[in-house]
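# Have a look at this fold, sequence not included:
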């Protein structure tokens, strides 16, 4: 996005996508190697969570929450017509997020309740600040987006409580994952066909993606039911039945968006490929319920494939457009996305040896880390400066569609 003339601070804090996309990318580079070393017993984490629970929490409520915040603080000004949140408020919000990550890693000598108090403050502040902007702009129809974000905050509280009371997370980790998947079903289900329609129109295509209608509402409803059942009653026949139905509906939904017609645009095709991970995740829930897949397979298809893939694709597109670059992925960004999907597939192999005898878990960690290293190397310089936006004053017009689709 272009920096308005009355803003004189650092470019990093001129728009919500900049600090939180950058933080999410840098965090993604470091968090998986740290978990891998802790999991292998080579380093010790000083926080209140066991290594595996810390890993799960930080991917959902650390990485995932940062991307959600970056998207929302970029979208809300376009919904409300108000000035974007920037400068010190954004810097303060970023400081809350960083404090939560440090507290969970054991950087502060605090009891579990103290860590919880610091960690929950970020999402609570996001909800409060977004609610203030939406109410002040009288943009009532978008208040609904606060529901899943507020529930994500509640799931974070539940995660802390469950680890302390039960010794490990179970329900809350699935709830956190499910809420991020719901946001993708809701927001991705608007922006993916919209971007596809725009690209096909420019290419002179005759057939367009089917506009949002009652079938999309049915898909979201069925997906929500399947996610709730998976959270509460995983590996049961009911979970399998609900997930199988949701998988079929979401495959049908995706087919209506004409993704294959966009194969000449890798940046656009990424969005379709990432959304495909949702019905595949539902298929894995049904397979796990039938004893044909391990219970951790759905979490990794949803978490690495759908959430990782979609957040990477959205961060790419938003960063390119809002900093005035052409909407072209190029080899580095394309490789980054492909590596994220390869990480999801490798993780499904678990302890089985894959490439040159490296087990699936280790290979997934390598793929993920390299993917985000490529992503950050390419996007970070653009997020820290605004030179291209000054040369391309119409760039904002090309990209506000991502913020108007809810």
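Cool, got the structure. The model shown is predicted, which means the values in this text are computed figures rather than measured ones.

# rest of the way, CA atoms for contacts and neighbours
Noted.

# ok, residue 374 - contacts?
Residue 374 makes contact with 332-333, 335-336, according to C-alpha atoms under 8 Å, 6 or more residues apart in numbering.

# what residue is smack in the middle of this structure?
Geometric centre of the chain, nearest residue: residue 311, 3.9 Å, by C-alpha atoms, centre = their mean.

# got a winner among the contacts of residue 374 for most neighbours?
Among those, residue 336 has the most neighbours (other C-alpha atoms under 10 Å), with 26 neighbours.

# and it, what is it in contact with?
With C-alpha under 8 Å, 6+ apart, residue 336 has these contacts: 370-372, 374-375.

# Against that first model, consider the following:
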């Protein structure tokens, strides 16, 4: 029987379609680099604001960009989880084409079939992942499949805005909640694991604390808090649970000892990405509680621009190196990606706190955040489009 590694080695087609992360990471990064400036241009009146509005922006970040990154990650990870053969060649090309069709359709104002093109990708992709996980009897990752199915359903709800705006907003919040849980669930595996591996090579002790019942409690509280936020985004109980979830996940992050990895940005950035998740939960909770000190937009963008942006780039940069045989270390060019995305996130979170500076801070945030993805493509596209390339320092 052909192994996953052998399937990759014997693949003779275009390098771009030899592994799932290659096309999806490049295209998703390109889309992030394009979509945010498009929205900022519409915000400033340079493009039709009636189409490229806040709703379009939110949808394309959650169900456009993130669906592409999730696809690239899972198509690469699931064969390792299940031992089954990877999706390569024509089937992978079909999935990529379907994702691209959704993005093009969402660019067209008043295109009636845009929801069909867009929503179909996540459902088809969920079926692919379901086949692999079920056939591989990979029970541990059933929760990942379940979250993917919920994300696909949430995307459908987000397209119902012309009929029921509240239902569309519910779909958007569910989507953000699902991605937050994916960051907490998968991040809770890879962050301490990669940290432990790096510390072992450096002969550093003690290593990060092993997963325990505390991690399960933190995940459970986050799931409850995000579910409440999706259903009752301004309720006092929601604020309390989000705040508690933020505190618990800060404690969880501290157990992984990320501050000791400062010598290797490729590892440290994973901890920074998870820190943004903690801050997003905490700030979102404080925004609901009757203290009046945190704008809701700050908590929301700590999750989206911060946790989602930083963690996805952290995973994309590391996975692209590891799966193409490159050294697992961040060059100065790679570190620049991390500086840009974190700067963009910080400016976006801070901008609601300074109303008089909101417009210039928004523009600066978009420039830095999108610039991180432009730079990712510039640095990584040569590696992902060809079979073997060494990234210069």
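Looks like it arrived, so ask away. In this text the structure is predicted, and so the values were computed from the model without any measurement.

# TM-score of the superposed pair?
Overlay of the two chains. TM-score (TM-score structural alignment, normalised by the length of the second structure): 0.92; 382 aligned residues with a C-alpha RMSD of 2.0 Å.

# how about residue 27 of the first structure, what's its match in the second structure?
Residue 27 of the first structure maps onto residue 31 in the second structure, with residues paired by TM-score structural alignment.

# check contacts around its match.
residue 65.

# Over to residue 101 of the second structure?
117-118.

# Please report how far it lies from residue 108 of the second structure.
From residue 101 of the second structure across to residue 108 of the second structure, the span is 11 Å (C-alpha to C-alpha, to the nearest Å).

# Run through the neighbouring helices and strands of the top helix by length along the second structure.
When the second structure is parsed with DSSP state H, its longest helix is helix 165-202. Counting contacts by 3 or more C-alpha pairs under 8 Å, 6 or more residues apart in numbering; DSSP states H and E, helix 165-202 of the second structure is packed against helix 142-158, helix 213-231, helix 265-288.

# Kindly name the residues of the first structure that line up with the first one.
Just to be clear, that refers to helix 142-158 of the second structure. Counting by TM-score structural alignment, helix 142-158 of the second structure falls onto residues 143-159 of the first structure.

# got the buried residues for that stretch?
145-146, 148-150, 152-159 (16 or more other C-alpha atoms under 10 Å).

# Now flag whichever of the residues you listed is closest to residue 231 of the first structure.
residue 155 (11.5 Å; C-alpha to C-alpha).

# got the contact list for that closest one?
By C-alpha under 8 Å, 6+ apart, the residues touching residue 155 of the first structure are 172-173, 175-176.

# hmm, 10 Å instead?
61, 120, 149, 161, 171-177, 179 (C-alpha atoms under 10 Å, 6 or more residues apart in numbering).

# Remind me which helix or strand residue 161 of the second structure belongs to.
Of the helices and strands defined by DSSP states H and E, none includes residue 161 of the second structure.

# separation between it and residue 225 of the second structure?
25 Å.

# Between the two, tell me which one has more neighbours.
residue 225 (25 against 14).

# separation between the more buried one and residue 281 of the second structure?
Residue 225 of the second structure is 9 Å from residue 281 of the second structure, by C-alpha to C-alpha.

# Are there residues contacting both of these two? Which ones?
With C-alpha under 10 Å, 6+ apart as the test, residue 225 of the second structure and residue 281 both reach 239, 241-246.

# Would you mind confirming that residue 212 of the first structure makes contact with residue 194?
Yes: counting by C-alpha atoms under 10 Å, residue 212 of the first structure does reach residue 194; the two are 9.4 Å apart.

# List the residues that are in contact with both of these two.
residue 257.

# Show me which of those two is the more surrounded one.
Taking neighbours as other C-alpha under 10 Å, residue 212 of the first structure and residue 194 compare with residue 194 leading, 21 against 14.

# circling back to that earlier point, residues that sit against both of residue 101 and residue 108 of the second structure, list them.
Between them, residue 101 of the second structure and residue 108 share the neighbouring residues residue 114, with contact defined by C-alpha under 10 Å, 6+ apart.

# just checking, which of the shared contacts of residue 225 and residue 281 of the second structure belong to helices?
Among these, the ones falling in helices (DSSP H) are 239, 241-246.

# before we move on, back to that, is it true that the residue nearest to the centre of the first structure touches residue 302?
No: the criterion here is C-alpha under 10 Å, and residue 311 of the first structure misses it with residue 302 at 12.0 Å.

# shared neighbours, those two?
residue 274.

# Might you report the residue contacts of residue 35 of the second structure?
29, 41, 52, 56-58, 60-61, 64-65, 103, 107, 366, 370.

# Could you dump the contacts of residue 374 of the first structure into JSON lines and include secondary structure?
Output for the contacts of residue 374 of the first structure, formatted as JSON lines (DSSP: H, G, I helix; E, B strand; the rest coil):
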{"residue": "332", "secondary structure": "helix"}
{"residue": "333", "secondary structure": "helix"}
{"residue": "335", "secondary structure": "helix"}
{"residue": "336", "secondary structure": "helix"}
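
# Which of the residues you listed sits closest to residue 207 of the first structure?
Residue 207 of the first structure lies nearest to residue 333 out of the contacts of residue 374 of the first structure, by C-alpha to C-alpha, at 28.4 Å.

# How about the closest one, nearest residue that isn't a chain neighbour?
residue 375 (6.0 Å; C-alpha to C-alpha, 6 or more residues apart in numbering).

# Now do residue 349 of the first structure: how many residues are near it, please.
16.

# let me redo that: residue 341 of the second structure
25.

# do residue 14 of the second structure as well
With neighbours defined by other C-alpha under 10 Å, the count for residue 14 of the second structure comes to 12.

# Roughly how far does the equivalent of the residue nearest to the centre of the first structure over in the second structure sit from residue 234 of the second structure?
Correspondence of residue 311 of the first structure to the second structure, assessed by TM-score structural alignment: residue 312. Separation of residue 312 of the second structure from residue 234 of the second structure (C-alpha to C-alpha) stands at 28 Å.
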